[in-house]
Structure formats: structure tokens, C-alpha cells
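Engineer: Sequence first, then the predicted structure, then my questions.
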Amino acid sequence: MDKETILVVDDEKEIRDLVGIYLANDNYKVLKAGNGVEALNLLNKEEVDLIILDVMMPTMDGIEACMKIREDKNMPIIMLSAKSEDMDKIMGLTTGADDYVTKPFNPLELLARVKSQLRRYKRLNTAIDKKEEIIEIEDLIINTNTHEVRVGDKEIKLTPREFEILYLLGKNKNIVFSIEKIYSMVWKEEFYESDNTVMVHIRKIREKIEDNPRKPRFIKTVWGVGYKIEN
């Protein structure tokens, strides 16, 4: 099993080293940075599972660094600060931090918070993965990450538009989508009355995933309303 990687960001070397010793003794891989800029550079090169981030630092402080990290990353962030006023805690948490520890701190307490945040993060991500990565309708399987579709043992080749339509219906089982709604959500353009693009795509999808396209198991027609996939 790979070690989880913790990035410790603090302008005080003594704190970086102290926290690093406790983390390493608990079998974590430790990366260190002296300010926000160094931290961002490391994050571009390394996979990091959690960040311990000091607030008061030169070059780029923890608040600014936290905001930049949150632009495209969602790993847990624990803020460290010598300031204990409520407003400082609120500022840290509203910029995207998950927890806040006030200096001076007990390294064992910090370690306990690291473990707690990692457990929470794993549970959340596992729930999201199970919910969103795979959509199953009988023997039809839609993998939303790899854009793969299978019916039983057979791999189905869909165009990107066909996949988006199938994904839309599969993700929202039992909900009827009108032709206009499907068009606007997939093509992101205004629908015109005479446009039969959606109907053509539905027909092509059925030809690929249905045993008998005239009696579809998956994509059902609700006459006068639209299409749906039943649970």
C-alpha cells in the first residue's frame, strides 16, 4: 500500500521538522515548503493527500495559497496560525480550509486531526465514486469516467453526443426528458421546432444498445412527452 503524502507548509523550519518527524513516525510521506509559492510549485509536481498550511508566511501567505489551491484541488487543508481570534479562524475556513489549529499546538493533536481529515476525505470520495462513476441499468453499464458503455459482455461504441444523451437519461432514471430539453442540455443551443437531431441520435443509440430497437428495454418513449430510462 502506498504511503499517504502530507505537505507541511510553514516558514519556521523548526515547525516543519517537528511536524515532519511525527508524520514520518506514523508512516506518512512528508513534503515541506517554506511559503505558499513553494507549496504551489510542489503541488504541480507531486500527488499530495493532505496539506498542513501556516497562515502567516512571507512571499505568499496561507490564506492566498489556500485560495489558489482550491481553484483546482480538493484534498483536505489544515490551517496553522499563532492567531486565535475567531475572525482569523473564519477567514481560514471560508477560503477553503477544512480545519484550523492554533499555535502552539500539541503534535499528537495535529496528527489526530490529520487522520480524521483523511478518513473523512476517503469516505466522501468513495461515496462519490460509487454514486457517479458507474451507472447500471440491468446489464447496461455506463462508466462516466472512461466514457465506456457495455451491454453484458459487449462493448458499445458511442459517439460523444450519443454518450451524453445516454448518460443524461441514465443519471436521471425515471425522469422524462422532452426532445427540447435533451437538445438544450446536450448541444447547449436553442432548439428549433423542425429539428429532428435528437430523434436521430436516440434511434442510433437504440440500434447499438438494444436487442430489438423497436421494443427497447432501456430508452423508453413516452408518447407526446419525450424519453426516459426506467430504474
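Structural biologist: Sure thing, it's come through.
Engineer: switch to C-alpha atoms for all contacts and neighbour counts from now on
Structural biologist: Noted.
Engineer: need the next SSE after the helix ranked longest in the chain, C-terminal direction.
Structural biologist: When the chain is parsed with DSSP state H, its longest helix is helix 107-132. Downstream of helix 107-132, the first helix or strand assigned by DSSP states H and E is strand 134-137.
Engineer: residue boundaries of the strands in the protein?
Structural biologist: 5-9, 29-33, 50-54, 77-81, 99-102, 134-137, 140-143, 148-151, 154-156, 219-222, 226-229 (DSSP state E).
Engineer: what residues does the third one touch?
Structural biologist: Contact with strand 50-54 is made by 5-11, 61-62, 66, 75-81, 114, 118, as judged by C-alpha atoms under 8 Å, 6 or more residues apart in numbering.
Engineer: what's the angle from it to helix 107-132?
Structural biologist: Counting by axes from the mean of the first three to the mean of the last three C-alpha atoms, to 10 degrees, strand 50-54 lies at 130 degrees to helix 107-132.
Engineer: another structure for you, compare them:
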Amino acid sequence: MIMKNLLLVEDDPEATRLLEIYLSSESYRLVCCGTGGEAISKLNVLTFDLIILDISLPDISGFEICKHLRDDGCTIPIIMLTSRSEETDKVLALDIGADDYVTKPFGTLEFMSRINALLRRSEQTRIEANDQNQEISYKELVINTNKRKVTLRGKRLELTHKEFDLLVLLATHPGRTFNRYEILELVWGNTFEGYANTISTHINRLRNKLEADISDPKYILTSWGAGYRFSE
């Protein structure tokens, strides 16, 4: 089995030592850093399979780092690790592209299970992307699934990590209606059960980028009372 490389961005020495013990017992290769600047430097030169990212860092907020990575096209799974348990923080983490959100103190067995599940899902997504057609075209929209690139009328659209995944899910199943919980499970995994309202936020953002007239959408349609679908 190929050893997975994990980046831990955490300024609490006790939490770092605890995770080092458990992750090494699972045969993961762990790289640790205590600041956001150090994390970005390591990401520029090393390859990682998963990032464990604390929100409250001494220099850069974990939210800022996560958003920067997703805006830059980074697809590495990210687990936000924090002592903040407010629902607004969890929803924000989800909106900017985090794959999971774990609140301190946490159970190590459950945390390890979440890491393993994210890594399995990431690998499956990579395999499925390689099996899919490289391009999806509809009207003036072109989606390149391998390059994670979307163009509309010949101009590239800047989509966040999750906006792209949501668009690909709908576009690869034209005409099929997905309800919010199906979208949440298929795009984010089932970790964020209970935060399905964020789907509306992502749909609205996508429509603002795709549609000439959001009051009369041509690509992403609403199935009233049921969910959302891509045009046939």
C-alpha cells in the first residue's frame, strides 16, 4: 500500500503530538507546521494527500488558507480542526471548500475514521474522473473534468472547488433531479448532514456565473419542491 502524505497545520504542541502518535500508528507520513505561512511554503514544494488545518493560527486564518487553496484550484481534501463550534463557522468552512470540520476536543478514533473515509473518497473521485469523458459540452458551456476547467462562450469561468464539483455532478446527469441531501452526500460526503441550506448558496453562485438572466436559467434548473437538475 502506498503511504499517504498528510499536512498538519496546528499551533498547539499538545494536539500536534497527539495526532503524530495516532497518525504514525496508521502508517501515514505526517508533516507538521505551526503557521499558515509555513503551510503555504510546504504546499508549494511538497505533494500531500490530505490537509488537517486549524482555523486559529498565529498569522493567517485557516479560513483564508482554505479559500486561497480552493481559489487556486487545489483539490486536496481539507479537514478544518478547531475549538470553535458555532454553526456559522461550520457553514463558512463548507462554503469555501472544506471537506470536513472537526471540533476540539475530539475522539481520536472517530477522527481517524474521518481521515480514512476522506482519503478513500478522494481516490475514488480521481479514478472516476479518469474514467469519465474529458469534456462535457452543452450550448456555450464546456467543462473539462480532468483539467477542472470551465469555459462559457470561450471565456474561462472562475469556480471554487465545490462549485466545480457541484456543476460536474449535475452536468453528468442531465435531466436528473438531485435533492439537497443527495447533493450534500455526493459532493461533500455525508459529514455535513444538517447543513443542506448551503446548497442554495452554491446554486445561486453558479447561476450568477453561468446564466445571462438568473430569473430564467438555461443550465441549472429548479425542480420545485424536489431539488435541482441540469438542463436536458
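Structural biologist: Right, received. Where do you want to start? It should be emphasised that the depicted structure is a prediction, and the values quoted were computed from it without experimental measurement.
Engineer: TM-score for these two?
Structural biologist: With the length set by TM-score structural alignment, normalised by the length of structure 1, the two chains reach a TM-score of 0.56; 136 aligned residues with a C-alpha RMSD of 1.8 Å.
Engineer: circling back: give me the mean distance between the longest helix of structure 1 and structure 2.
Structural biologist: When structure 2 is superposed, helix 107-132 of structure 1 averages 0.8 Å from its matched positions, counting by mean C-alpha distance after the TM-score superposition for structure 1.
Engineer: could you give the angle of that helix to strand 77-81?
Structural biologist: Going by the same axes, to 10 degrees, helix 107-132 of structure 1 makes 150 degrees with strand 77-81.
Engineer: Show me what helix 107-132 of structure 1 is packed up against.
Structural biologist: Applying 3 or more C-alpha pairs under 8 Å, 6 or more residues apart in numbering; DSSP states H and E, we find helix 107-132 of structure 1 packed against helix 13-25.
Engineer: The helix it packs on vs structure 2 - mean distance after superposition?
Structural biologist: Compared with structure 2 after fitting, helix 13-25 of structure 1 has a mean deviation of 1.1 Å; criterion: mean C-alpha distance after the TM-score superposition for structure 1.
Engineer: Mind giving me the packing neighbours of that helix?
Structural biologist: strand 5-9, strand 29-33, helix 107-132.
Engineer: Export the ones you listed to CSV and append columns for mean neighbour count and distance to Ile15 of structure 1.
Structural biologist: Below are these laid out as CSV (neighbours: other C-alpha atoms under 10 Å; distance: least, C-alpha to C-alpha, whole Å):
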stretch, mean neighbour count, distance to Ile15 of structure 1
strand 5-9, 24, 9
strand 29-33, 19, 10
helix 107-132, 13, 10
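Engineer: roughly how far apart are Pro104 of structure 1 and Met199 of structure 1?
Structural biologist: 65 Å (C-alpha to C-alpha, to the nearest Å).
Engineer: which residues of structure 1 does the strand or helix carrying Leu169 of structure 2 align to?
Structural biologist: Using DSSP H and E, Leu169 of structure 2 sits in helix 161-171. Under TM-score structural alignment, helix 161-171 of structure 2 corresponds to no residues of structure 1.
Engineer: could you point out which element follows that helix?
Structural biologist: Next along the chain from helix 161-171 of structure 2, counting by DSSP H and E, comes helix 180-183.
Engineer: in structure 1, what residues pair with that following helix?
Structural biologist: Going by TM-score structural alignment: helix 180-183 of structure 2 matches no residues.
Engineer: and that helix, how far from the chain's centre?
Structural biologist: Counting by C-alpha atoms, centre = their mean, to the nearest Å, helix 180-183 of structure 2 is centred 15 Å from the centre of its parent chain.
Engineer: what do you get for stretch 1-21 of structure 1?
Structural biologist: Per C-alpha atoms, centre = their mean, the centroid offset for stretch 1-21 of structure 1 relative to its chain is 25 Å.
Engineer: That stretch: which residues count as buried?
Structural biologist: 5-11, 16, 19-20 (16 or more other C-alpha atoms under 10 Å).
Engineer: what residue is smack in the middle of structure 2?
Structural biologist: Nearest to the mean C-alpha position of structure 2, counting by C-alpha atoms, centre = their mean, stands Gly97 at 3.9 Å.
Engineer: thought that one was touching Lys162?
Structural biologist: Yes - the pair formed by Gly97 of structure 2 and Lys162 meets the contact definition of C-alpha atoms under 8 Å, at 5.6 Å.
Engineer: For burial, what's the neighbour tally of Asp98 of structure 1?
Structural biologist: 14 (other C-alpha atoms under 10 Å).
Engineer: Oh, that last question was meant for Ala97 of structure 1, not what I typed.
Structural biologist: Neighbours around Ala97 of structure 1, by other C-alpha under 10 Å: 25.
Engineer: Now do it against Lys3 of structure 1, distance only.
Structural biologist: 23 Å.
Engineer: same thing with Asp26 of structure 1?
Structural biologist: 10 Å.
Engineer: same deal with Tyr183 of structure 1?
Structural biologist: Distance, Tyr183 of structure 1 to Lys3 of structure 1, using C-alpha to C-alpha: 46 Å.
Engineer: just checking, Val8 of structure 1 touches Leu31?
Structural biologist: Yes - using C-alpha under 8 Å, Val8 of structure 1 is in contact with Leu31, at 6.1 Å.
Engineer: mind checking the SS state of Ile143 of structure 2?
Structural biologist: In three-state terms, and counting by DSSP: H, G, I helix; E, B strand; the rest coil, Ile143 of structure 2 is strand.
Engineer: quick one: it and Val150 touch, right?
Structural biologist: Yes - using C-alpha under 8 Å, Ile143 of structure 2 is in contact with Val150, at 4.6 Å.
Engineer: Enumerate every residue touching Lys156 of structure 1.
Structural biologist: Slight slip there: residue 156 of structure 1 is Ile, not Lys. Listed by C-alpha under 8 Å, 6+ apart, the contact set of Ile156 of structure 1 reads 148-150, 208-209.
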